[in-house]
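Asks: sharing a model prediction with you, sequence too.
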Amino acid sequence: MPINIPEHLPAREVLKEEKIFVMDEGRASSQDIRPLNILILNLMPEKEKTELQLLRLLGNTPLQVNITFLNTASYESKNVSKNHLDSFYTTFEYVKNRRFDGLIITGAPIEHLEFEDVLYWDELKEIMDWSKTNVTSVLHICWGAQAALYHHFGLNKFKLSKKLSGVFQHTLTDPTIRLVRGFNDVFEAPHSRYTSVSIDEIEQNDDLKLLAVSDDAGAFIILSKDEKHIMITGHLEYDACTLGEEYERDLKKGIDIEMPQNYFPNNDTTKQPLNTWRSHTHLLFSNWLNYYVYQETPYEWE
C-alpha cells in the first residue's frame, strides 16, 4: 500500500530504506483512485517510534492511504518536541467536520489512573463519540482498547498484581471471522501493561465477540458485534526491540520490574530478541484495511 505522509516526517527516510512504498502528494494526486483516509490518534509518549511502527503496517497492501496524525489539545506531550507536533499533527478541532475511513487510537502509559482522572479523558470521549458517525472502522490498541471497552460497552479494567510484559501464545476462538482470516490457530503476540479486562464480562456482553485469548495474557482481540470497533489489548505493532527498551527504561527509573517473559533468548538480556509476531501483525492490519475499511466505506461520504 502506498502511504501518503508529510514530506519531512522523520519516519519517511526509514520507511524508504525498508522498501516501504511511500508516495509524495504530487504522485498521490495524479492517481485517479479514491484513497483511504486514516486518522491516527497517537497517545504514546515516544510518538516518532509509534509513527514508524504503524506506518510500516499501513504501507503493506495495494491500497493508497492518506495519513493524518492527531494529538490531544487538552494535554501536551512532554516526550516529543513542540516543533514535531506543530509540523505533523493536528487537533480534533480541525478534523471534527471531516469524515475518515479508519481511525487508530493507540495505547498510553496511564493505566494506573482511573479513566475519569486522565487529563484528556473528556476530549477522548468526544473523539470516540464522534467516531460513531464520522469513521467507518476504529482500531483501538492496548490502553486505547480498554478505554473503548469502558466508554462504549461499560467494561472497566482491573489492576494486575504485577506488570504483564512479554510475548505470549494466543488461541483463536473463531477463525472464520474476517479480521483473523489466515491466522494460525495458535500465534504469538507481545503485551506490556499493568491492567487487564475480564474475559467473562466480554463473553457475557451481547455487543462483543472475543476472537483471540491467551492463558497467560487474557483477552486479546475483541470485535464489536456491529464490527465497527476492534480492540487489541496487546502491542502487535511493537518492534522486536521495544519490550527490551521498556524493560531497560523501567530499570533505570528504579522500578521493581521482572524481565519480559518468553522474550530474550534463553532469558539472556545480551541476546537480540526475535520478532515472532510480525506476519500476524501485517495480516491483521491488512485484513482490517481491506474487510473493515475499504470494503465498507462509501466511495463518497456524502
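Replies: Okay, I see it.

Asks: CA atoms for contacts and neighbours, from now on please.
Replies: Fine.

Asks: so for the helix or strand hosting K125, what gets flagged as buried?
Replies: Take DSSP states H and E as the rule and K125 turns out to sit in helix 121-134. By neighbour count on 16 or more other C-alpha atoms under 10 Å, the buried set for helix 121-134 is 121, 123-124, 127-128, 131, 134.

Asks: which element follows it toward the C-terminus?
Replies: Per DSSP H and E, the first helix or strand lying C-terminal to helix 121-134 is strand 135-141.

Asks: now for the helix holding K125, which elements pack on it?
Replies: Of the remaining helices and strands, none touches helix 121-134 by 3 or more C-alpha pairs under 8 Å, 6 or more residues apart in numbering; DSSP states H and E.

Asks: contacts only, for I230.
Replies: 137-140, 145, 221-224 (C-alpha atoms under 8 Å, 6 or more residues apart in numbering).

Asks: after the helix or strand hosting it, next one along is what?
Replies: Using DSSP H and E, I230 falls within strand 229-232. Where DSSP H and E defines the elements, the next helix or strand beyond strand 229-232 is helix 242-252.

Asks: in addition, the following structure is provided for comparison:
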Amino acid sequence: MPIRIPDSLPARSVLEGENIFVMTEYRAMHQDIRPLNVLILNLMPTKIVTETQLLRKLSNTPLQIQVELLRTASYQSQHTDEDHLESFYTTFDQVKDRNFDGLIITGAPVEDLDFDQVDYWDELQEIMAWSTRHVHSTLHICWGAQAGLYFHHGIQKRKLEKKLFGVFEHRVLKPSSPLFRGFDDKFYAPHSRYTEVSREDVLAAPGLELVADSEEAGVFAVKTEDSRQFFIMGHPEYDADTLAREYRRDVDKGLEIAVPAHYFPGDDPSRPPVVRWRSAGQLLYTNFLNYYVYQTTPYDLKQI
C-alpha cells in the first residue's frame, strides 16, 4: 500500500524513483479507506533530507498513511526555503485541536544546550504534553528521544567524553516485543550524538522498559509499558551516505572529528560505506506502525 503525501512534495520524485508506491492526495480522495494519520515534527535543519528519509521508511508497509509535517513556530529554520515550509508544513496552533494515530519527533543538533536553553523548548513541551491526549503512539528519535525521556519521565541526558559517531552493533533485550519482530539477535544502527541517557536511569524509572541496547553505544530503544511512547537513540532511518556527509562537513569546517566507527571499510573515508542497518531500520518503523499504531488505534480518532 502507498504512502499519501502532497502532490508536489519534493520527496515524491525521490521515492518514485526508488519504485516506492506514492499516492497523491487526488487519488487518495477517491478511496473509501481511512488511512493512518501520522504527524512528523521535523526539528532537523535539513528538513527535506529528513522528511525524505522518514517517508521512505513509512512508505514501505502494507498500510496507507496520511502524513502531515509540523514545524515549530517559535524558531525559524535557517536551512530550509520558506516557500517549502509554507507549502508543506503546518504549525501546532493549526493541529492542536485534532487527534492523530501516530507522531514522530525527530532529533535536532542542539545536544550541547540544556533543554531550557533551546529556543523552542517551551513549544516542544507543549507539543509533548498535547501528545499524551491527542496521539495514540509517539516515536521519539535521538535528541527528540532524550527530550521526551526528560519531559515525560525526568531522565536527564549527560554529555559524552567524545561524539558517538558511527554504526554500532546492538542486541535485542526483549525478543518478545513486537517492535523487534523479525529482527536478528544482533542488529546495526547509526548514531551521531554528543549526549546519552544512562541505562541505570532508564531501569530505575517506573513505567519504562529498556528493550534494546549496545555495548558501545549504550541505550538504544526504550518504551513505556503501555506502548504509547517509544524512544530511539540512534538513526535507523539514515541514508547510506548520511554519516559520510556529516563527517566531511565537519572536516571542511576544520572541526576535530573522528572517522565514523565501523562505517567506512578499513576506516578509509575514500571508500564507500557498506550499509548494514537498512533492513533493521525498515523493520523498526514498519513494526511501530503495524503493532503499536494500526493494530490498536481506534477507528474514530475522537476516541484517542
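Replies: Received it, and whenever you're ready, just let me know what you need. Owing to the predicted nature of the structure, the values given are computational and were not obtained by experimental measurement.

Asks: hang on, the earlier thing: pull up the aligned stretch in the second structure for the strand holding I230 of the first structure.
Replies: Counting by TM-score structural alignment, strand 229-232 of the first structure falls onto residues 229-232 of the second structure.

Asks: compared with the first structure, how much does that stretch deviate?
Replies: Averaged over the aligned pairs, stretch 229-232 of the second structure sits 0.4 Å from the first structure after superposition, using mean C-alpha distance after the TM-score superposition for the first structure.

Asks: that stretch: which residues count as buried?
Replies: Going by neighbour count (16+ other C-alpha under 10 Å), the buried part of stretch 229-232 of the second structure is 229-232.

Asks: just flag the most distant two among those residues.
Replies: Q229 and I232 (10.1 Å; C-alpha to C-alpha).

Asks: how close does A73 of the first structure sit to L160 of the first structure?
Replies: A73 of the first structure sits 31 Å away from L160 of the first structure, going by C-alpha to C-alpha, to the nearest Å.

Asks: on that earlier part again, between Q229 and I232 of the second structure, which contacts overlap?
Replies: Common neighbours of Q229 of the second structure and I232 (C-alpha under 8 Å, 6+ apart) are 139-140.

Asks: tell me roughly how far the strand of greatest length in the first structure lies from the second structure on average.
Replies: The longest strand of the first structure (DSSP state E) is strand 158-172. Compared with the second structure after fitting, strand 158-172 of the first structure deviates on average by 0.5 Å (mean C-alpha distance after the TM-score superposition for the first structure).

Asks: which bit of the second structure covers the following helix or strand past that strand?
Replies: Per DSSP H and E, the first helix or strand lying C-terminal to strand 158-172 of the first structure is strand 186-196. Strand 186-196 of the first structure corresponds to residues 186-196 in the second structure, going by TM-score structural alignment.

Asks: buried set for the matching stretch?
Replies: For stretch 186-196 of the second structure, a neighbour-count test (16+ other C-alpha under 10 Å) marks 187-196 as buried.

Asks: which residues touch that stretch?
Replies: With C-alpha under 8 Å, 6+ apart as the test, stretch 186-196 of the second structure has contacts from 111-112, 142, 146, 157-172, 217-219, 233-236, 238, 243, 276-277, 280-281.

Asks: try it again at 6 Å.
Replies: With contacts defined as C-alpha atoms under 6 Å, 6 or more residues apart in numbering, stretch 186-196 of the second structure is touched by 157-160, 163-171, 234-236, 277.

Asks: now the aligned partner of E111 of the second structure in the first structure, what's its secondary structure?
Replies: For E111 of the second structure, the aligned position in the first structure is E111, judged by TM-score structural alignment. The three-state label given to E111 of the first structure by DSSP: H, G, I helix; E, B strand; the rest coil is coil.

Asks: W143 of the second structure versus A258 of the second structure, what's the distance?
Replies: 21 Å.

Asks: which residue packs closest to K96 of the first structure, ignoring adjacent ones?
Replies: W130 (7.5 Å; C-alpha to C-alpha, 6 or more residues apart in numbering).

Asks: same check on K47 of the second structure?
Replies: K47 of the second structure's closest residue in space is T80 (C-alpha to C-alpha, 6+ apart), at 6.5 Å.

Asks: SS state for that neighbour?
Replies: T80 of the second structure ends up coil, using three-state DSSP.
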